[in-house]
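>>> This is a predicted model, with the sequence first.
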Amino acid sequence: MPAASTPSQPLHIVIIGYVWPEPNSSAAGYHMLSFIELFHNQGWTITFASPASLGDHRADLSPWNVQEVAISLNDASFDTWIAEQRPNVVLFDRFMMEEQFGWRVEKACPDAIRLLDTEDLHSLRDARHQMLKKQLQLTKDEVDFTPLLEMDTLFDYMSPTDLAQREIASIYRCDLTLMISDVELRLLTDYFSVPYQQLMHCPFMINHERSAPASAPSWQQRQHFVSIGNFRHAPNWDAVLWLKQRIWPQIRQALPQAELHIYGAYPPPKATDLNHPSSGFYVKGWAESADEVIQNARVLIAPLRFGAGIKGKLLDAMRNGTPSVTTPIGVEGMVSSQAWPGAIGGSEKAIAAAAVQLYQDEATWLKAQSRTQAILDHRFNTVKNQGNLLYLLNQMLDKKHLAQHRKNNFVGQMLRHHHHKSTQYMSQWIEAKNKLS
């Protein structure tokens, strides 16, 4: 890609959020905040709008001068509001927001660049979840990760599903879709035939000022295991159950004094009920500082059996110099030729054994810790990732370029025509119905 270029004048971006950003609750929240910081640093005007209710841990966006607006679904007031905003760019946070508001944005602001941030490929995550459920019905305990990773198998499973068809149609309808994982980008281009120019690999843009200092605790100063993740995210809850039922008992048998501290936003009663101090299994819930709890732990353990995107907890572990144990699903999109800073296990026994070795053996632990910087530099180069995004946006701000780009995306034109008509009439019917009730 050519050298990055910054738009020549301040712009206005409207972000339509699926939820209000919670960077301390989820990787998606952190990723969204990195976009806000980037656009703020360019001098852009930023408006964040969402139909969601306010979360308990939502970020304070005032340091970035973000205007926050509550919007409603199936309400024509949005059309007037978005037209008054006159945005240069509209960023849809996940495809569901494009489905709801994309036709309204195109109708009111036809010249605005329409970006989609998938966060992760929802249809991939759901397909893996369903495949895992079928496996567990037969095997009960062990998981074969091979079919969950093979693109041929995934395509065969995903392509007939309503969720994949909706999500990929949304990708076609937008001018550019930001993909956090290059694995998912290849799945879309090589199997679903999405044109490469419709996609951009945009992994986490790490704020290095937030990274842990070099004086992070040593192996001797740390103790216990940590696992962290929003309990509302199905892969995280599945990982907690696998830990509780199968993996932690094996670790605890080898390390009778060790403890596992489970952190995450929005723990339901079924999660807190798993708290069992006598076996060293502690469900802590919300962590004010993920960095602090990860830094003080000796090993982070993330036995993810399904999922998609990039796992923020594993990136946080690297930033804090904490070796981690995970699965082939966990490392997807994060490594290529680089060695993992910890261990990758494909079975409960392998995960438990690797966790015990990292915990007990300082030399193994230090070797794992030394691998973090190579991955951070290679995969999460902030300057490079930000520059590439600004370069593509600057290209699309040229009306002739944007017009040709849209003309080349004929499939997107067809999908917008049919989707927008059906969605418009359905939305107007719901709005009229709501007024009568």
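Perfect, I can see it now.

>>> CA atoms for contacts and neighbours, from now on please.
OK.

>>> Output the longest helix belonging to this structure.
Secondary structure of the chain per DSSP state H: the longest helix is helix 410-436.

>>> What residues of that helix count as buried?
In terms of neighbour count (16 or more other CA atoms under 10 Å), helix 410-436 has its buried residues at 411, 412, 413, 416, 419, 420, 423, 424, 427.

>>> residue ranges for the strands of the stretch 251-400 of the chain, please.
Using DSSP state E, counting those that start in this stretch, the strands of the stretch 251-400 of the chain run over 260-263, 281-285, 299-302, 324-326, 342-344.

>>> now the residue of the chain positioned farthest from its centre: how far from residue 275?
Using CA atoms, centre = their mean, the residue of the chain lying farthest from its centre is residue 436. It sits 39.1 Å away. Per CA to CA, to the nearest Å, residue 436 is found 49 Å from residue 275.

>>> ok, structure two:
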Amino acid sequence: MFKSIKLYFRLKSLAKKLRKQNKEVDFTGNLKYDKNVIIIDTKVPEYNKDSGSRRLTEIIKLLIKNNVGVFLMADFKEYRFTTDYLQYFKDLGAVVYEPGIDKSGKLIAKNDFIKQVLPFADFVWLHRPEIFAKYHPVVKKIKPTAKVFFDMVDFHYLRFKRESELTGNADILKKADKYLKLELDNCKKADKIIVISDVEKESIKEFYNEDAKIISIGNIHQFIENENPVSFENRKDLLFIGGFDHKPNVDAVNYLAEEIMPLLWKSNPGISISIIGSNPPETIEKLNSEKFRVIGYAEDVAPYFYNSRIFVAPLRYGAGIKGKIGQSLEFGLPLVTTNIGAEGFDFQENRTIMVGNTSQEIVDNILSLYQNKEVWQKISSDSKKVIEPFSNYTIEQKILSLIK
């Protein structure tokens, strides 16, 4: 009750402020596309900070390119709508929700936005399990005929199950079971289920086997052709990248600091590593040293990929396609990861030197790649082939099949 009263006064204050600014909006005033889709996520996608946001951003670009109008809404509190990313999506051509007032001076809240734009929408794309559970009833109440997609992003049950197995934490296993119930309920209600890879599709089918409803739409990766690549000899050190709001990345960096790098330094003490990622917690920031550089968020990551010799991603749990692996392949930077990190990628004959599942295996692979120019160059050259299934064209065809 207290929270509801507090929110009421905040919204009332916001409406008063918007009236003073004369911020009257009509979210349907400029419709120009053959079809329209409403996309709802937990936040306005931060395309340069995390893999899930980057994937959704590329999906939005492909939709607009194919003459599909996008109504984009984030499930933030109405009074916390200021973000640097709003204008980016407006410039792309999306209609982005932010609190405004209608002609009568009434505040347009999130559900008001949905009511206003849903009559013009052919599809509703709900991103992540909690978002689907929250907004599917709202959508169906307003427009029962709307086609609603459940974009899982990753199979959360599987991610938490793996974390519980790694940590032995029974509470996390309970969380996994809770997510399984939520995700399966969403699957039953959705018109289409979007998974991030065929690996996830097979995992889901163990619990929910309606193959015709499931489509895999992964991350979108394009190989970057570099006319003046930095040579093997002129590269040095290791690189890790990953947003720290995602717990598997925190675990991976701790694993690097506590086990992998100390073991590596016994054989080659001259190798250092750069750790890039938004919102590092204090526990990660404290790891910063001369040979273990915690950079935090970097607006331009290209120089790190161009000058590092190896990308390292020792992920011990998680689910779905890992954006950091695809990003390394985009730059043709050879990498070492685990079975978890490699899920969904076909490394073919290079797999044995790119994938390790113990600290010693990972270190041995790093050293082999770090010291062997011929193998390094082959893996770099093969990167383009590995990410072909994630090209713009391939993902575009899948999206078009979904909205036909």
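Yep, that arrived. Predicted model, so just to flag it, every value in this text is computed and none were measured.

>>> what's the TM-score for these two chains?
For this chain pair, the superposition-based TM-score is 0.82 by TM-score structural alignment, normalised by the length of structure 2; 358 aligned residues with a CA RMSD of 2.5 Å.

>>> Just give me the closest of the buried residues of helix 410-436 of structure 1 to residue 334 of structure 1.
For the buried residues of helix 410-436 of structure 1, the minimum distance to residue 334 of structure 1 (CA to CA) is 30.0 Å, reached by residue 412.

>>> wait, doesn't the closest one sit right on residue 168?
No - counting by CA atoms under 8 Å, residue 412 of structure 1 sits too far from residue 168 to count as a contact (10.1 Å).

>>> Residue 334 of structure 2 and residue 325 of structure 2: what is the separation?
Residue 334 of structure 2 is 10 Å from residue 325 of structure 2, where distance means CA to CA.

>>> okay, these two: which has more neighbours?
Set residue 334 of structure 2 next to residue 325 and count neighbours by other CA atoms under 10 Å: residue 334 wins out with 27 against 24.

>>> What lines up with the more buried one in structure 1?
Aligning on TM-score structural alignment places residue 334 of structure 2 opposite residue 323 in structure 1.

>>> Likewise for residue 180 of structure 2?
For residue 180 of structure 2, the aligned residue in structure 1 is residue 164 (criterion: TM-score structural alignment).

>>> how deep is that match tucked in, by neighbour count?
Residues lying near residue 164 of structure 1 (other CA under 10 Å) number 21.

>>> Now do the strands in the stretch 1-150 of structure 2.
For the stretch 1-150 of structure 2, the strands defined by DSSP E, counting those that start in this stretch occupy 35-41, 68-74, 95-96, 100-101, 107-108, 123-127, 147-151.

>>> Now distance to residue 11 of structure 2 too, for the ones you listed, in a markdown table please.
Shown next, in a markdown table, are the strands of the stretch 1-150 of structure 2 (distance: least, CA to CA, whole Å):
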| stretch | distance to residue 11 of structure 2 |
| --- | --- |
| strand 35-41 | 21 |
| strand 68-74 | 17 |
| strand 95-96 | 19 |
| strand 100-101 | 11 |
| strand 107-108 | 8 |
| strand 123-127 | 25 |
| strand 147-151 | 29 |
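
>>> Ok, which of these comes nearest residue 18 of structure 2?
Here strand 100-101 is closest among these (CA to CA), at 6.5 Å.

>>> what helices or strands is the closest one leaning on?
Strand 100-101 of structure 2 is packed against helix 2-20, strand 107-108, with contacts defined by 3 or more CA pairs under 8 Å, 6 or more residues apart in numbering; DSSP states H and E.

>>> and those as CSV, adding mean neighbour count and distance to residue 154 of structure 2?
Listed next are those as CSV, based on neighbours: other CA atoms under 10 Å; distance: least, CA to CA, whole Å:
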stretch, mean neighbour count, distance to residue 154 of structure 2
helix 2-20, 13, 31
strand 107-108, 23, 32
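
>>> quick one: which of the ones you listed is nearest residue 346 of structure 2?
From these, taking CA to CA, the stretch that ends up closest is strand 107-108, at 47.4 Å.
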